[in-house]
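Sequence and predicted structure below; questions after.
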Amino acid sequence: MGKIKKKGNSGQAKNYITRTQAVRKLQITLPDFRRLCIFKGIYPREPRNKKKASKTSTPNTTFYYTKDIQYLLHEPLLAKFRDQKSLAKKIARSLGRGEVSDASRLEKNHAPKLTLDHVIKERYPTFIDALRDLDDALSLLFLFANLPSSSHVPPKTIALCQRVTHEFQHYLIATNSLRKSFLSIKGIYYQATIQGQDIMWLVPYRFVQRVNGDVDYRIMATFVEFYTTLLGFVNYRLYSSLGLRYPPKFDTRSDENGAELAAFTLEGRSVGNVPKAIEGNNTKSNALSNQVSSEVQSKVDKVIQDAGLDQTKDEKTVETTEESNDAIDKFEPAAPEADTLDQPDLSAADSGSLFAPFTVYISREAPKAPLEFILRAFGCTRVGWDAVSGDGAFTHDETDTRITHQIVDRPPLPEGALPAAPAAKDGDVPQVKPGTRVPGRTYVQPQWVWDSINEGRLLRPDLYAPGTTLPPHLSPWVKPSRVGYDPKASLAAQEEEGEAELAEEDSGSDEEMEDEKDDKDDKVDEKKNGDAKAAEASDDDDSEEEDGGMDVDLANSDEDEEEDDSESADEDFGGFEDDAASESEDDEEAARSRHQKELEAEAAGLPFSSINGGADEKAKKKSSQAKKIAAKKRKEEEELERQKMMMSRKKRKLLEKMMYSNKKQSDEAAKLRSKRRKLEKGEKGEKGEK
């Protein structure tokens, strides 16, 4: 006879454990259990059957793996939590006795310090694993770096978040690792590529943040504590790979004056090479590479001559290899109807020299922090701004002749509405009157910087001039599909066959319907006015009859009314012969008018089609084209139905789902194209009126 199994010793009841049981097993409080699970990366699990997983009659809501809780039994942080609990009891006992000095001494000198170094090493055995998990860490740390200090968020936490995020930004600037950025409603998205890993994070705008009590800041503070340790490890490894000293030198006074990124000074053996890499104009290296290539080519030529090989073919191959090494490969689809392939991004050298030859001045109304970071990450080493925005600028003088581009985010105002320039004091930088333009300088809006880095090239600055309507700011991560709508492409390249002609017919029919409606409204108004006049006249007749006092025989009047009704009905009907006669008369009039036009055209020496305006021919062409399109679609549908009959049921269902999603996407694209067509038509009409 087999051994009888006891309930709760196998299956889901053994694999899962409730949160209450886990807290009792670890002998810690619930807040400490939450902190420990966040540090170790242990999250609740959902069993297949809650009744089988819970050993009690009442179903529980939160379950964990039993192996995870057993793994936590040997965690060194448990001893730190117990030390904190015993220290809290001692401090409470001292405060109860009135010994405030002893309580402060215990809190200052005997408080246990938590170190998460071993947790980072356990959770991320390789550096690539840490880089892959850096998205959420950067988003949360940048969020806390922009929060105001309060009772929930202490200023020490904010300062620590600002410091580690600025250190990470300096690495991106030094290595030109930033690739793309996008301005959204939530904030500014950034994407960087570090050791082949794409990292994306979100930075909120610097508006006044309201700290609400609905958010549990204790849990968020636990994540911040873990993420600051993680980013510190990552920054140390990244700086060490460049030969830079970590942490970098930090100037507290300049940071208090608003220097931010400029408050850090990179130190190390490779600091002198970083600006050269950013500028991207190293003529010595180019000369050396050319010299080496010429020496190698001369040796190769000698070997070819000794071997007696054809030199022209080899020269062509050498030229092609040199061109392929210099330029980035571009992938082209094999078929014209295939999807567009992802093209490789810019290399570090190209991205590092995008804004290198420029000296940019940021106006006071433009966002200084993101613009400074992006410009420096893409090669601009000379960025200036007003002294009010903080220290660390290349120049605070707006009239500096070295400035090539100025970023302005205010509309152009008339000369009379501009305020006067403030008087400059002794030793201060001379102020410029707001709204004035310095000759020899390019003025652009901030979107020019973002669109240029996303496109990988410098865009036309006149499209981003102050006061002009900016082009659409599109996400660089959304790739246009073959079925969807592409706002960058022209309408002619996206429209289907005959779509523009059908849209024109619809617009023309809509206009005709509106004209007919207006004519009908006018006729209705005229009829109402005529009825009103007739009613007034009948009222006058009735009043006259009442004044005359005429006697009327009721029986005779009824007979007269019946006769009148029959006569009016006969007059209204008119018979079939009258209708046929009227149609023949219309045909005769049309034939006469056509004959008259033909005679006029013959007398003028012109064909009749030119006099007629070609309206009939255009209508015939449009109708024939619509019929061809409809016939083509009908044939495609019939062919598709025949192909679907040959498929299995599973493949047919999958094909129908794909067709449904494609049709939905194409309908949305058609709506967007129709909107764009109307806008362009309205703009052309406005230009024509002007």
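Now that the structure is in, tell me what you want to look at.

C-alpha only now, for contacts and for neighbours.
OK.

Now stretch 382-392: buried residues?
Applying a neighbour-count criterion of 16 or more other Cα atoms under 10 Å, one finds Arg382, Val383, Gly384, Trp385, Asp386, Ala387, Ser389, Gly390, Asp391, Gly392 buried in stretch 382-392.

That one: end-to-end distance?
The straight-line separation of the ends of stretch 382-392 (Cα to Cα, to the nearest Å) is 11 Å.

Against Arg93, how distant is Ile328?
From Ile328 over to Arg93 the distance is 71 Å, taken as Cα to Cα.

residues in contact with Leu418?
Residues near Leu418 by Cα atoms under 8 Å, 6 or more residues apart in numbering: Lys433, Pro434, Gly435.

In strands, which of these appear?
Per DSSP state E, strands hold no members of the contacts of Leu418.

And those, which is closest to Asp255?
For the contacts of Leu418, the minimum distance to Asp255 (Cα to Cα) is 27.9 Å, reached by Pro434.

Assess the claim that the closest one and Ala417 are in contact.
No: here Pro434 lies out of contact with Ala417, judged by Cα atoms under 8 Å, at a distance of 10.1 Å.

Looking at those two, which has the bigger crowd around it?
Set side by side, Pro434 and Ala417 show more neighbours around Pro434, with 15 against 8, by other Cα atoms under 10 Å.

ok, the more buried one to Ser353 distance?
Pro434 is 31 Å from Ser353, where distance means Cα to Cα.

So which residues make contact with the host helix or strand of Lys90?
Per DSSP states H and E: Lys90 is located in helix 77-97. With contact meaning Cα under 8 Å, 6+ apart, helix 77-97 is reached by 28, 32, 36, 100, 102-104, 106-107, 110-114.

Would you quantify the distance from Lys644 to Lys80?
Distance from Lys644 to Lys80, by Cα to Cα: 67 Å.

let's bring in a second one:
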Amino acid sequence: MAKIKKKGTSGQAKNYITRTQAVRKLQISLPDFRRLCIFKGIYPREPRNKKKASKTSTPNTTFYYTKDIQYLLHEPLLNKFRDQKALAKKIARSLGRGEVSDASRLEKNHAPKLTLDHVIKERYPTFVDALRDLDDALSLLFLFATLPSTNHVPPKTIALCQRLCHEFQHYLIVTNSLRKSFLSIKGIYYQATIQGQDIMWLVPYRFVQRVNGDVDYRIMATFVDFYTTLLGFVNFRLYSTIGLRYPPKFDTRSDENGAELAAFTLEGRAVGETPKALEASKLQTNGSSKEISREVQDKVDKVIKTAGLNQTKDEQTAETTEESTDAIDRFEPAAPEADTLPQPDMSGNEAGSLFAPFTFYVSREAPKAPLEFILRSFGCKRIGWDAVLGDGAFTHDETDSRITHQIVDRPQLPESSLPAIPAAKDDGAAPKVKPGTRIPGRTYVQPQWIWDCVNEGKLLRADLYAPGATLPPHLSPWVKPTRGGYDPRATLAEQEEEGEAEEAAEGGDSDEEMEDEAPEAQKAVDASDKSEDESVDGGMDVAGTDDDESDSEDEDEDEEKDFNGLEENEATSESEDEDEAARTQHQKELEAEAAGLPFSSSGATDEASKKKSSQSKKLAAKKRKEDEELERQKMMMSRKKRKLLEKMMYSNKKQSDEAAKLRSKRRKLEKGAQE
């Protein structure tokens, strides 16, 4: 007889363990268990069958993999947590005895320090793995860098987050790794490309933050501890790859004066030669192969010349290929109706030369921190701002003749409403300029011009972004227009379907008429429904009666007549419509004659209405034929393919309906602007 297998010793009951059992097995508190799981990257799991996985009948149970908990048993951090617990007992005992000095001494000298270096090495065996997991880290650290200091968020944590974020920004500035940015409601999105990995993070706007008690800052502080260690490792590796010393020099006094990025001083190689240092490794690997290929090419050329062959065409093609390899390849579709292939981003050299020849001045109302970061990332070396915004500017003088572009974010105001110019002081400060004045020879733009130029990879027209002008739509650079979707950059004529504009015009003219006719039509429908209900005995249909059979036969005959004589019915309907149009025209002429008004535009309006009606009928007939053809094709399909086709048609129709709604809104806006 086989051995009886006990319940809960195999299968899902063995593979999963509850949180309570895990805490008991590790012999730590629940907050320490949460911290340990966050550090090690262990998360709850959902079993397929909770009844089989749990030995109890509690429905709301959190499960973990048993192997993950077994892995935590050998974690060195467990000893640190137990030491902290023992120290907390000693401090509580000292405070209970009234020995405050002993308690402070224990907390200061004997507190165990947690180091997460080994955790980072375990979770990220390669540097590329760390770069791939950097999105959430940067978003959370930039968030904590803008929070005010409270009991939950100490100032040391905020200062550490700010320093690490500024160090990461300096690497992006030196290497020109920033590629795209987008202004959204949540904040500013940035995307950088580092060693072939696209990293995207979110930076909140610098508004006054109100820290609420709804957020559990203990869990967020645990993530901050882990992410600060991770970003410190990443910054060290990034700086060492380009030959810069880490950490960079940090001037505390200039940082207190609002210098931010300018408070750091990079040391190592010449900072201007850093992009060349990045290309040095590529040149070293490719240099030997190029020299060998040149020697081989020279030998081949000698052989060809001795043979009397012409090599001019081959030399031209070789030169063109060598020249073309310097630029980034562009992928063109093979056919005009094919899908658009994703194009590669700009290179570091192109990004570093976008704003290089310009000198910018940031006005007081514009956001200085994001503008400085983006401008420096794309090659601008000289940026000035008012002294109120902090230190580190190229110039505080707004009247400096070297300034080529000024970023303004205030509307145009009349001169009478502008305040007076403050009196100049003799302390050597920069002279004040009256707000709203324009210095000749300088281009004034709104901040959106910077972001749109960065996303497009080229300089756009500055007059479209002049102060007080209606700005073009700021679109996300990561959302590409799809076929059949709405594209706000294209005109309505390019996106509208066949006959959509005519239908919209007819619908706009007949909206008021439809609103007037709607109540009367509803009354007629209600009356007809009541009469039909009263005509049937008891309001129910009896199956199998002679009347039903005769009705069905009549309906079949009518359908056959309609199918056979479709063209005749269309011809008769067209003639009836023409007669009705003639009657309405005659009625309008009589009303105009009775009122003593001329009726001269009747012919033109009638012709236009006839053209619109004929076009709408043609479109309706074409659509009807397409629907009939589609139904015939669906009848020849299998059930599985038919269901798949219906799902595709549903999703396409939903997308087209949304695009049509957006086009109608745009059509109304343009019509209102013209009026």
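Here it is on my side, so go on. Source: prediction; values computed, not measured.

in stretch 94-101 of structure 1, what's buried?
Of the residues in stretch 94-101 of structure 1, Ser94 count as buried by neighbour count, 16+ other Cα under 10 Å.

Could you work out the end-to-end span of it for me?
Per Cα to Cα, stretch 94-101 of structure 1 runs 9 Å from first to last residue.

now stretch 604-622 of structure 1
Separation of the first and last residues of stretch 604-622 of structure 1 by Cα to Cα is 29 Å.

Give the buried residues for that stretch.
Phe608, Lys622.

Identify, from the contacts of Leu418 of structure 1, the entry nearest to Asp306 of structure 1.
Gly435 (72.3 Å).

what does the closest one align to in structure 2?
Superposed on structure 2 with TM-score structural alignment, Gly435 of structure 1 falls opposite Gly436.

what's near enough to touch that match?
Under the criterion of Cα under 8 Å, 6+ apart, the neighbours of Gly436 of structure 2 are Gln412, Leu413, Glu415, Leu418.

And the third one, what's its match in structure 1?
Read it as Glu415 of structure 2. Counting by TM-score structural alignment, the partner of Glu415 of structure 2 is Glu415.

now its match: how far from Gly435 of structure 1?
As judged by Cα to Cα, Glu415 of structure 1 and Gly435 of structure 1 stand 8 Å apart.

same check, this time on Asp350 of structure 1
Look at Asp350 of structure 1 and Gly435 of structure 1: by Cα to Cα, they are 34 Å apart.

Asp587 of structure 1 too?
72 Å.

what's the answer for Tyr227 of structure 1, then?
Distance, Tyr227 of structure 1 to Gly435 of structure 1, by Cα to Cα: 44 Å.

Over to Val23 of structure 1?
Taking Cα to Cα, one finds Val23 of structure 1 at 65 Å from Gly435 of structure 1.

And Val300 of structure 1, by the same measure?
Counting by Cα to Cα, the gap from Val300 of structure 1 to Gly435 of structure 1 is 63 Å.

Show me where the stretch 351-500 of structure 2 has its strands.
Using DSSP state E, counting those that start in this stretch, the strands of the stretch 351-500 of structure 2 run over residues 359-362, 382-385, 405-407, 443-445.

er, the stretch 151-300 of structure 2 I mean
Under the criterion DSSP E, counting those that start in this stretch, strands of the stretch 151-300 of structure 2 are mapped to 178-183, 188-194, 197-203, 249-250, 264-265.

Among these, which comes closest to Glu497 of structure 2?
strand 178-183 (30.9 Å).

Show me what that closest one is packed up against.
Helices and strands touching strand 178-183 of structure 2, as assessed by 3 or more Cα pairs under 8 Å, 6 or more residues apart in numbering; DSSP states H and E, comprise strand 188-194, helix 448-456.

redo that, cut-off 10 Å
Applying 3 or more Cα pairs under 10 Å, 6 or more residues apart in numbering; DSSP states H and E, one finds that strand 178-183 of structure 2 makes contact with helix 155-175, strand 188-194, strand 197-203, helix 348-352, helix 368-377, helix 448-456.

Tell me roughly how far that strand lies from structure 1 on average.
Superposed on structure 1, strand 178-183 of structure 2 shows a mean distance to its aligned partners of 0.7 Å (mean Cα distance after the TM-score superposition for structure 1).

Gly268 of structure 1 reaches Ser241, doesn't it?
No: counting by Cα atoms under 10 Å, Ser241 is not a contact partner of Gly268 of structure 1; they are 11.2 Å apart.
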